[in-house]
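Participant: Just a sequence and a predicted model for now, questions to come.
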Amino acid sequence: MAKLPMNLRDDNVSEETKNLISSLPTDEDSQGKLCKYQGCWYYYNTLQAVINFQTNFQPQDTDIVLASFPKSGTTWLKALSIAILERAKHHSNDPLTHPLLSDNPHGIVPFFEIDMYLQTATPDLTKFSTSTPRLFSTHMPLHTMKEGLKDKDSPCKVVYLCRNIKDALISRWYFRCKYQNKEAAGSILESMFESFCSGVSFYGPFWDHAHSYWSGSLENPKQVLFMRFEALKSEPYVQVKRLAEFLGYPFTKEEEESGLINKIVELCSLRNLSGLEVNKTGKTWMNVDYDSYFRKGEVGDWKNYLTSEMENKIDMIIEEKLKGSGLRL
């Protein structure tokens, strides 16, 4: 029997966290047991990592956190952010030393709760001490992640990439089946669809997740940037420029005229990244193949898989849940 990924096992959960779980709403999906903490559903080990992060992370004012709901373009956002911050070192001298050519974006920018604090309550952050700003990522909703920043007025910058939930669902379906070595069967998609609609899914409900960052971006636009996957696809030049300005590393007139933005867009394209040797053969520390993170990256691919009834059901739920928020998904 294949060994479960660490985030699905219960072997790293403290007695204190087990006591907490006993007081929380619980449920389960096709992968394992879930509990609802601060409005979000987690597997037990992931909850332990969230608590580890909230308790032990020591933020720096210059930290940048890249956030998303799973399978919403996270790999792409990481790659673009890396390229923006690294361009002074790599675009003009030796491009072959660029970190994206030797490591996957997830290897360069770790997740708080499904990487660093899942392995240990006190991860070694010294490898980040020489880089300013430090780049991290998360799938936690904003209010939960901000508890780890220790200060509600922390100057850390947060970038959230939002994607049409129907496309995110299809991407997540393929991703789950691939790392479980299963055929992408319709029965699995139907089960995941029902979980998404009920809100009882890993990191769900989606509408609450997106709304946490949407409202955060309205309350503090200098700290929280809300981006859309679809806009990044349709106008990459404009959106990459916007991202760089928010991060505090705007492109100079000379860089724009030299075509540097387009070079970054090409470097971070799915076609280019998926073709790199490291992304064909490498694996994460949890033994997930790097090539699992590269599929189609298209807008509207859900139309090839969801029925009109499924489409209408999701649309009606999203409209109802976000009514009056100003957020349209």
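Facilitator: Alright, I've got the coordinates.
Participant: Every contact and neighbour count from this point should use C-alpha atoms.
Facilitator: Fine.
Participant: Was I right to think Lys146 contacts Lys152?
Facilitator: Yes: Lys146 is in contact with Lys152 according to CA atoms under 8 Å; the separation is 6.6 Å.
Participant: Comparing the two, which residue is more hemmed in?
Facilitator: Neighbour count, other CA atoms under 10 Å: between Lys146 and Lys152, Lys146 has more, with 17 against 10.
Participant: Take this one as well and set it beside the first:
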Amino acid sequence: MLVNDHFNPRPTDIIVATSPKCGTTWLRALVFSIYNRSSFDFSDHPLSKNNPQELVPFLDGCIQVDGSTSFIDGFPSPRLLSTHLPYSLFPQRMTDDASGCRFVYICRDPKDVLISKWHFANKLRPKDLPPITLDEAFDSFCEGVSHYGPYWDHVLVYWKASLESPKKVLFLKYEDVKKEPGDCVRKVAEFLGVPFSPEEQNDKIVEDIVKLCSFENMSEQDVNKNETRNSKRPISNADFFRKGEVGDWVNHLSPQMAETLDQITEQKLQGTGFSFR
């Protein structure tokens, strides 16, 4: 509601969009480093001193209850912002093709999303409460009780928008990015209107960005080992890094759980032309 009532988009805005635990931190780092690659030296990069959330601020949390957008109004263009909001909740002045602002979206296998969300929720759980069991997390996820709405609905609204407006919404799969990160980096650069030059390709800038933003490199930065939490900042930098693997769900879900989730996914995606595979 606050975004609808108070946020003034600019034609140059770039929105990194995800459902929680789908690669938000990684995508923020990739988009920031791709767009700003000529501004910083890779040996002394802002990502070595800042968590990606500080470089690509969270739009949903930037607008204060009084409607103030002063924190982001002062940002120079182009503004790189992040969101977990479904595409359908954004005002038309942002989703119209004529508005200019662009969305880069990433999704992930629902089974891995569930496991990542479960671990994340228990990290933040008050110590005086018992941990959330996997059965509880599984039942809620299957019923669509999830941050920012049922996971499948969140994915499909961005998928459909990417088909209808491919110049406005770029749709990525986490598994594809893990498999071919260089191809993803090139695709994002093209989409944002800053393609890599032949000279940059020869200088292996794409490979430098892939390495800089890799889970292994990012999780080893001192700034991302910080576990400080407080009332104003209940999530620490370290909380955003666990494994970053594809298929970790096999270590947690029973075959029956996995089959149930696959059946729900098949039902939800039927007739859409989309598949997580």
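Facilitator: Thanks, I have it. Every value quoted in this text rests on a predicted model; they were computed, and no experiment measured them.
Participant: The aligned partner of Arg28 of structure 2 in structure 1 and Thr46 of structure 1, how far apart?
Facilitator: The alignment partner of Arg28 of structure 2 in structure 1, by TM-score structural alignment, is Lys78. Separation of Lys78 of structure 1 from Thr46 of structure 1 (CA to CA, to the nearest Å): 21 Å.
Participant: Neighbour count: these two, which is higher?
Facilitator: Higher neighbour count among Lys78 of structure 1 and Thr46: Thr46, with 27 against 24, using other CA under 10 Å.
Participant: Next up, the contacts around the residue nearest to Phe240 of structure 2 when sequence neighbours are not counted.
Facilitator: Nearest non-adjacent residue to Phe240 of structure 2, counting by CA to CA, 6 or more residues apart in numbering: Thr25, 7.1 Å away. Applying CA atoms under 8 Å, 6 or more residues apart in numbering to Thr25 of structure 2 gives the contacts Pro52, Gln53, Phe240.
Participant: Pull the contacting residues for the second one.
Facilitator: Think Gln53 of structure 2. So Gln53 of structure 2 contacts Thr25, Arg28 (CA under 8 Å, 6+ apart).
Participant: what do we get in structure 1 for it?
Facilitator: Alignment note (TM-score structural alignment): Gln53 of structure 2 maps to His106 of structure 1.
Participant: quick one: which helix or strand includes that match?
Facilitator: Counting by DSSP states H and E, the element that carries His106 of structure 1 is helix 105-108.
Participant: Now the helix or strand just after that helix on structure 2. Mean distance?
Facilitator: Using DSSP H and E, the next helix or strand after helix 105-108 of structure 1 towards the C-terminus is helix 117-119. Mean deviation of helix 117-119 of structure 1 relative to structure 2 after superposition (mean CA distance after the TM-score superposition for structure 1): 4.4 Å.
Participant: got a list of contacts for the very next helix or strand once past helix 117-119 of structure 1?
Facilitator: Note on helix 117-119 of structure 1: by DSSP H and E, the next helix or strand toward the C-terminus is strand 135-138. By CA under 8 Å, 6+ apart, the list of residues contacting strand 135-138 of structure 1 from outside reads Asp63, Ile64, Val65, Leu66, Ala67, Ser68, Val109, Pro110, Phe111, Phe112, Glu113, Met145.
Participant: And for stretch 242-253 of structure 1?
Facilitator: Ile64, Ser81, Ile84, Leu85, Lys157, Lys222, Leu225, Lys241, Ile261.
Participant: Now do the SS call for the alignment partner in structure 2 of Pro221 of structure 1.
Facilitator: Taking TM-score structural alignment, Pro221 of structure 1 has Pro166 as its aligned residue in structure 2. Using DSSP: H, G, I helix; E, B strand; the rest coil, the structure places Pro166 of structure 2 in coil.
Participant: Val104 of structure 2 versus Pro166 of structure 2, what's the distance?
Facilitator: Pro166 of structure 2 sits 11 Å away from Val104 of structure 2, going by CA to CA.
Participant: Neighbour count: the two, which is higher?
Facilitator: More neighbours surround Val104 than the other of Pro166 of structure 2 and Val104, with 23 against 16 (other CA under 10 Å).
Participant: can you confirm Trp41 of structure 1 is in a helix?
Facilitator: No: with three-state DSSP as the criterion, Trp41 of structure 1 is located in strand rather than a helix.
Participant: For it, give me its contacts.
Facilitator: Leu34, Cys35, Val200, Ser201, Phe202, Tyr203, Gly204, Pro205.
Participant: So the second one is in contact with Lys18, correct?
Facilitator: Put plainly, it is Cys35 of structure 1. No: with contact defined as CA under 8 Å, Cys35 of structure 1 does not reach Lys18; the gap is 10.7 Å.
Participant: Comparing the two, which shows the higher neighbour count?
Facilitator: Between Cys35 of structure 1 and Lys18, counting by other CA under 10 Å, Cys35 is the more crowded of the two (25 against 14).
Participant: residues near the residue nearest to the more buried one when sequence neighbours are not counted, how many?
Facilitator: Nearest residue to Cys35 of structure 1, sequence neighbours excluded (CA to CA, 6+ apart): Thr26, at 4.3 Å. Neighbour count for Thr26 of structure 1, taken as other CA under 10 Å: 17.
Participant: can you pull the contacts of Thr26 of structure 1?
Facilitator: Taking CA under 8 Å, 6+ apart, we find Thr26 of structure 1 in contact with Lys33, Leu34, Cys35, Lys36.
Participant: Which ones among those residues map onto strands?
Facilitator: Taking DSSP state E as the definition of strands, the contacts of Thr26 of structure 1 contribute Lys33, Leu34, Cys35, Lys36.
Participant: how about the second one, what does it touch?
Facilitator: Listed by CA under 8 Å, 6+ apart, the contact partners of Leu34 of structure 1 are Thr26, Asp27, Glu28, Trp41, Tyr42, Tyr43, Tyr44, Ser201, Phe202.
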